[in-house]
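Engineer: Got a predicted structure here, sequence first:
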Amino acid sequence: MSTDPAGLDTTLLRSYLQTAAPHLLAGPLTARLISGGRSNLTYGVSDGTRELVLRRPPLGHVLKTAHDMAREHRVITALAGTEVPVPRTYLLCADTEIIGAPFYIMELVEGTPFRTAEELAPLGEDRVRAISERMVDTLATLHSVEPAAVGLEDFGRAEGFLERQVRRWQTQLDASRSRALEGADELHRLLVEHLPATSGSTIVHGDYRLDNVLIDEHDRVAAVLDWEMATLGDPLTDVALLMVYQQLARRDGPVPVSTVSRAPGFLGDDQVLSRYADASGRNLSGMAFHLGLAHFKLAVILEGIHFRFLQGQTVGEGFSVFGDAVEPLLHEGISALRR
């Protein structure tokens, strides 16, 4: 009986690697699920001597344009050698016949992806503050990278980025909506009516938060992970989404996202914005639209996860609360645009 985790057949993978990249892993392989179901599936794959990381799309319902392994692999590879810490990439496989989906293999970086305040708080307020400061500084560093300097000048289109984001997330919602969602149509309408001019174009991560970052034993950022939504666009979209994650974490009841912002010492919202503004030199006075868009985007992402959960296509635990957060996020996005 196979002990492989869902979504990865190690026998088929080994057969492929013996021809495509025999230097990476040799002998029988074992695999463990590192994280799964919320975004792309991440596995540790070992031959008993060396362990690497394999990333593939989630099982089942996958939204069009989402979970693009080639784009994720490209941006991580491009950022190697910059001041943005990323894992080393080794292989990209676009052939869906190997394990049932495209995948890529990268270095296993040692570090902790802090997901909860309970994990972070024992470090003490000074270390927690330092970690949250370095998280913000790393985002500003990412936004300072010149795309053309790393071969990413064609990674996205700066013109019309915010308009396309509104359209994209509405399309994604239409593709995964399985129920009536109060506030969805109104928030979309307000976003269309309040489109601002872009505040520049940089490489944007698309889902930046502390649990998508590995922290090393010296409280430094060892690697930024989960680049599946990276593109070229308005850097304030990354900042606004980080704010929404922080605010959502402080709500009462079950929270379907990282709760690290509850930890004593973690930078508050105003402190995050101030530190980012100082590090980047950007004006953050007009964030209302970006916050509304961030609420809409996260609501759509959680609705997609909720849809996969209902279809029995999530891998791991804790997915039953995701759907409960969708309508509150939509209403908070409306409020952000009306302030």
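Structural biologist: Structure received. Residues are numbered from 1 along each chain as shown.
Engineer: from here on, contacts and neighbour counts on C-alpha atoms
Structural biologist: Noted.
Engineer: which SS state does the closest residue to Ala21 other than its chain neighbours fall under?
Structural biologist: Once flanking residues are discounted, Ala21 sits nearest to Leu91: 7.9 Å by CA to CA, 6 or more residues apart in numbering. Judged by DSSP: H, G, I helix; E, B strand; the rest coil, the three-state class of Leu91 is strand.
Engineer: So Leu91 sits against Met106, correct?
Structural biologist: Yes - between Leu91 and Met106 there is a contact at 7.1 Å, judged by CA atoms under 8 Å.
Engineer: higher neighbour count, these two?
Structural biologist: More crowded of Leu91 and Met106, by other CA atoms under 10 Å: Met106, with 21 against 15.
Engineer: Contacts only, for the more buried one.
Structural biologist: Contact analysis of Met106 by CA atoms under 8 Å, 6 or more residues apart in numbering lists 52-54, 87-91.
Engineer: of all those, which comes closest to Ser320?
Structural biologist: Leu54 (26.0 Å; CA to CA).
Engineer: Now for that closest one, how many residues are close by?
Structural biologist: Other residues near Leu54 come to 22 when the count uses other CA under 10 Å.
Engineer: close enough to count as contact, it and Gly36?
Structural biologist: No - look at Leu54 against Gly36 with CA under 8 Å: they stay out of range, at 11.7 Å.
Engineer: could you list every residue that touches Val136?
Structural biologist: Applying CA under 8 Å, 6+ apart to Val136 gives the contacts 272, 275-276.
Engineer: make it 7 Å
Structural biologist: The neighbours of Val136, taking CA atoms under 7 Å, 6 or more residues apart in numbering as the test, are 272, 276.
Engineer: Quick one: classify it as helix, strand or coil.
Structural biologist: Under three-state DSSP, the three-state class of Val136 is helix.
Engineer: just the helices in the stretch 101-250 of the chain please.
Structural biologist: Applying DSSP state H, counting those that start in this stretch to the stretch 101-250 of the chain gives helices spanning 117-120, 125-144, 161-176, 184-193, 236-249.
Engineer: Okay, the residue nearest to Ala21 and Leu17: tell me how far apart.
Structural biologist: Relative to Leu17, Leu91 is positioned 10 Å away (CA to CA, to the nearest Å).
Engineer: Take this one as well and set it beside the first:
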Amino acid sequence: MSDAPGSGTDPGLDRAALDEWLPAHVAGLQPPFRATLVAAGGSNLTYRVDDAAGHAVVLRRPPVTAVLATAHDMGREWRILDALHRHTGLPVPTPRAYCGDLGVIGAPFTVMDFVEGRILRTPADSAGFTAAEYATATDSLVAVQAALHAVDVDAVGLGGLARTRTDYVARQLHRWMAQLEQSRTRDLPVVDEVHATLAASIPPESGPPGLVHGDHRFDNCVLGPDGAVVAVLDWELATLGDPVADFAWSCCYWTDPGDPAPFLDAAPTLDPGFPDRATTVERYARASGRDLAALPWLEAFSYWKMGCLVEGVYARRLRGAAGGAGVADPGAIAERAERFLHHAVVLLSRIA
């Protein structure tokens, strides 16, 4: 978000409407505004908006087409960000405004402060790090996630974020399968086969449920000058559930050299200055005090979920929607989905 290159276009925005709405709802902003679509974003569209005086904010809205309501609830994302900013010390961008009026730009949107700093997306992004900065970035990423998982959701007003706090994996299995069914474009038996295996073998949860981010990794964090996390971004997938399942997803993003099916082919953790994934597992275990016995199974589940997510990106790309898996060719996206799903089969076979 903060230092990504922009495309220079603004699909899904009405500049004239924003020139009127933003000054009325976000103190200190002066029109006219220049909006830049962030190139490296998730499924929600993210823009940097600069005003006439040089101030910058971030605006997020759902995709222009192929919107799944449960995956792009901007009001829900706003409530999470606002509660964490008001009631915890977690590093989140300062929320500035929420608009649920579809008459402004055609969709709900949130506005938050732009956070200066560095986002690690590839090994090149940590070029010049000192040994202390590598250590700080690693420790901070893990510590922030453990602290998030320890938030008292009732005390901060997020106790009603999910209909139930338990059975997180079962809920995720249902949710991702249901979303895939809404956008399925081809027959992919491995999706159903792995789903059936997972549904029949869900392990006990790691302990009390907590707030889970759903996509906690370097790509979704801004680092300060010393390497510490100064802002966690992209809260669209946050819910209540099993924190170790959330950590397992993060583990799959912590790529080691030689990993057969990396979530990211050029993951920032491939920089040799970072420790291996096993080290982060040890640090999370110490910081959280959680039972990690189910971590291998949850990593297999994470690969199935990523396969479903990328398959959804493939379907949206076929329909011409933006956002996605880091590649433009629909065939390459389809191949990535298959690779993740088949790696889930491999991981499950090792557990059995």
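Structural biologist: Nice, I can see it. Everything numeric here is computed off the predicted structure, so don't read it as measured data.
Engineer: Please state their TM-score.
Structural biologist: With the length set by TM-score structural alignment, normalised by the length of the first structure, the two chains reach a TM-score of 0.92; 336 aligned residues with a CA RMSD of 2.3 Å.
Engineer: Isn't the residue nearest to Ala21 of the first structure up against Tyr104?
Structural biologist: Yes - counting by CA atoms under 7 Å, Leu91 of the first structure does reach Tyr104; the two are 5.5 Å apart.
Engineer: on that earlier part again, could the helices of the stretch 101-250 of the first structure go into TSV alongside distance to Ala6 of the first structure?
Structural biologist: Listed next are the helices of the stretch 101-250 of the first structure as TSV, based on distance: least, CA to CA, whole Å:
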stretch	distance to Ala6 of the first structure
helix 117-120	27
helix 125-144	32
helix 161-176	22
helix 184-193	33
helix 236-249	28
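Engineer: Show me the one of those helices that comes nearest Thr10 of the first structure.
Structural biologist: Per CA to CA, nearest to Thr10 of the first structure of the helices of the stretch 101-250 of the first structure: helix 161-176, 30.5 Å.
Engineer: Give the equivalent position in the second structure for Gly281 of the first structure.
Structural biologist: Taking TM-score structural alignment, the alignment pairs Gly281 of the first structure with Gly289 from the second structure.
Engineer: let me fix that: Leu29 of the first structure
Structural biologist: By TM-score structural alignment, Leu29 of the first structure lines up with Phe33.
Engineer: Can you tell me the element the residue nearest to Trp21 of the second structure when sequence neighbours are not counted falls in?
Structural biologist: Using CA to CA, 6+ apart and skipping the chain neighbours, the partner closest in space to Trp21 of the second structure is Val104 (7.7 Å). Using DSSP states H and E, Val104 of the second structure maps to helix 102-105.
Engineer: In the first structure, point out the residues matching that helix.
Structural biologist: The aligned range for helix 102-105 of the second structure is 96-99, by TM-score structural alignment.
Engineer: Pull out the buried residues from that stretch.
Structural biologist: Buried positions in stretch 96-99 of the first structure, judged by neighbour count with 16 or more other CA atoms under 10 Å: 98-99.
Engineer: Likewise for stretch 266-276 of the first structure?
Structural biologist: By 16+ other CA under 10 Å, the buried positions in stretch 266-276 of the first structure come out as 266-268, 272-276.
Engineer: Format the residues you listed as a markdown table; extra columns: distance to Arg308 of the first structure.
Structural biologist: Below are those laid out as a markdown table (distance: CA to CA, whole Å):
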| residue | distance to Arg308 of the first structure |
| --- | --- |
| Phe266 | 32 |
| Leu267 | 33 |
| Gly268 | 33 |
| Val272 | 33 |
| Leu273 | 34 |
| Ser274 | 37 |
| Arg275 | 37 |
| Tyr276 | 35 |
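Engineer: how near is the residue positioned nearest the centre of the first structure to His61 of the first structure?
Structural biologist: Centre of the first structure computed as the mean C-alpha position; nearest residue by CA atoms, centre = their mean is Asp207, 3.5 Å away. Using CA to CA, we find Asp207 of the first structure at a distance of 20 Å from His61 of the first structure.
Engineer: Walking through the stretch 251-352 of the second structure, point out its helices one by one.
Structural biologist: Counting by DSSP H, counting those that start in this stretch, the helices of the stretch 251-352 of the second structure are 277-288, 295-318, 330-351.
Engineer: out of those helices, deepest packed?
Structural biologist: Highest mean neighbour count among these (mean count of other CA atoms under 10 Å): helix 295-318, with a mean of 23.
Engineer: Give the aligned equivalent of Ala238 of the second structure in the first structure.
Structural biologist: Under the alignment (TM-score structural alignment), Ala238 of the second structure pairs with Ala230 in the first structure.
Engineer: who's in contact with the alignment partner in the second structure of His73 of the first structure?
Structural biologist: Counting by TM-score structural alignment, His73 of the first structure corresponds to Trp78 in the second structure. Going by CA under 7 Å, 6+ apart, Trp78 of the second structure touches 98, 110.
Engineer: three-state assignment of Trp78 of the second structure?
Structural biologist: Trp78 of the second structure - assigned by three-state DSSP - is helix.
Engineer: Check Arg48 of the second structure too.
Structural biologist: With three-state DSSP as the basis, Arg48 of the second structure sits in strand.
Engineer: In space, what's closest to it - neighbours in sequence excluded?
Structural biologist: Spatial nearest neighbour of Arg48 of the second structure, chain neighbours left out: Val58 (4.7 Å); criterion: CA to CA, 6+ apart.
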